[in-house]
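Asks: The sequence and its predicted three-dimensional model are supplied below.
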Amino acid sequence: MASVTLQGNPVSVQGDLPAVGSQAPDFRLTGQDLSDVKLADFAGKKLILNIYPSVDTGTCAASTRQFNERMNDRDDVVVLCVSQDLPFAFARFCGAEGLDNIKTASTFRSSAFLDSYGVKIADGPLAGLCARAVVAIDEQGKVVYNQLVAEIADEPDYEAALSALS
């Protein structure tokens, strides 16, 4: 079990992120149009999973905007923002913000993603939600970078994630 903080207070996170060099675990999430989103949908593409508690918080919204902006010049990478937000919340947020360089997916139909990616917050006020993490996956489906952000209220290391996919 990993430990992070939320505004300085310790929070436990169940499991571990997929190890660098390992095959990325398969997943089944739900897209904005309520269709299934699977790892296989990104076969042959570089993929960044931007994982967080909720797009309706300041830091999560900021990371969604940041990755969207950074994708203006990167058509070789797909960013998939993942949380337990309903697809309707993602659609509302991305529509209002004009974000079209990223994709979103929800864990609301299946919590298996939280377990297989080791991002389930185990205690504290956000228990049951996704911890803030980034996982970069290459075209062969191998994990090339991972980061469990030590303070949930902090943004991830965008440059390190993108550099891992250069």
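Replies: Now that the structure is in, tell me what you want to look at.

Asks: all contacts plus neighbour counts: C-alpha atoms, from now on.
Replies: Noted.

Asks: ranges for the strands of this protein?
Replies: 2-6, 9-14, 28-30, 36-38, 46-51, 77-83, 103-106, 120-121, 133-137, 143-148 (DSSP state E).

Asks: Use this one as the comparison:
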Amino acid sequence: MQQTKLQGVSIGLSGNELKLGDKAPEVSLVAADLSEVKVGGGTGKAQVIIAVPSLDTDVCATETRKFNERAASIKNTEVFVVSMDLPFAAGRFCSTEGIKNLRTLSDFRDKEFARAYGVLVADGALAGLTCRAVFVVDTAGKIAYKQITDDIVDEPDYDAALNAAAFASGSVATQS
């Protein structure tokens, strides 16, 4: 079982453990307007899929704002923030924060994303939520980058994720 930490205490994660090069599972999530949005799979665009426990926490809000600002410059890339928050709350967060360069999606219905990507917190205070993770899916639908933060309270490595997204999208021709 994969693990992460919550304020230094180990917690288990359940679901499939994805590795670099694996096919990114295609799953359906719920947008703020209650429409269904698919993430994963090969779409011809790179995808940055960011899992957060809840947009209603300082670290998650900061992370979403930073990805909103920084990922907008990467061509041929879609950016999604996935949480268990209700779609209405996610929509309100985006309106309040001026989030326009990414989509917030909810996995509240059946936790399909959390299980498929192996980021469902299995025990501890946050059981049933997603841990903090970033996946970059290349244009062909393969996992090109993965980070599950060492501790859920830590922000991810933005530079590594965004560099991986630039390569995965074809915005950067070769990696040195």
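Replies: Looks like it arrived, so ask away. Every value quoted in this text rests on a predicted model; they were computed, and no experiment measured them.

Asks: got CSV for the strands of the first structure, with distance to residue 70 of the first structure too?
Replies: As requested, the strands of the first structure are exported to CSV (distance: least, C-alpha to C-alpha, whole Å):
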stretch, distance to residue 70 of the first structure
strand 2-6, 26
strand 9-14, 28
strand 28-30, 24
strand 36-38, 22
strand 46-51, 12
strand 77-83, 10
strand 103-106, 13
strand 120-121, 27
strand 133-137, 15
strand 143-148, 17
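
Asks: Quick one: closest of the ones you listed to residue 92 of the first structure.
Replies: Closest to residue 92 of the first structure of the strands of the first structure is strand 103-106 (C-alpha to C-alpha; 11.5 Å).

Asks: quick one: contacts for the most centrally placed residue in the first structure?
Replies: Centrality entry for the first structure: nearest residue to the mean C-alpha point is residue 51, 2.0 Å, by C-alpha atoms, centre = their mean. By C-alpha atoms under 8 Å, 6 or more residues apart in numbering, the residues touching residue 51 of the first structure are 81-83, 130-134.

Asks: rerun at 6 Å
Replies: Counting by C-alpha atoms under 6 Å, 6 or more residues apart in numbering, residue 51 of the first structure touches 81-82, 132-134.

Asks: Now flag whichever of the residues you listed is closest to residue 113 of the first structure.
Replies: Looking across these and measuring by C-alpha to C-alpha, the closest to residue 113 of the first structure is residue 82, at 9.5 Å.

Asks: Just give me the neighbour total for the closest one.
Replies: 28 (other C-alpha atoms under 10 Å).

Asks: so how far is residue 52 of the first structure from it?
Replies: 6 Å (C-alpha to C-alpha, to the nearest Å).

Asks: And for residue 132 of the first structure?
Replies: 4 Å.
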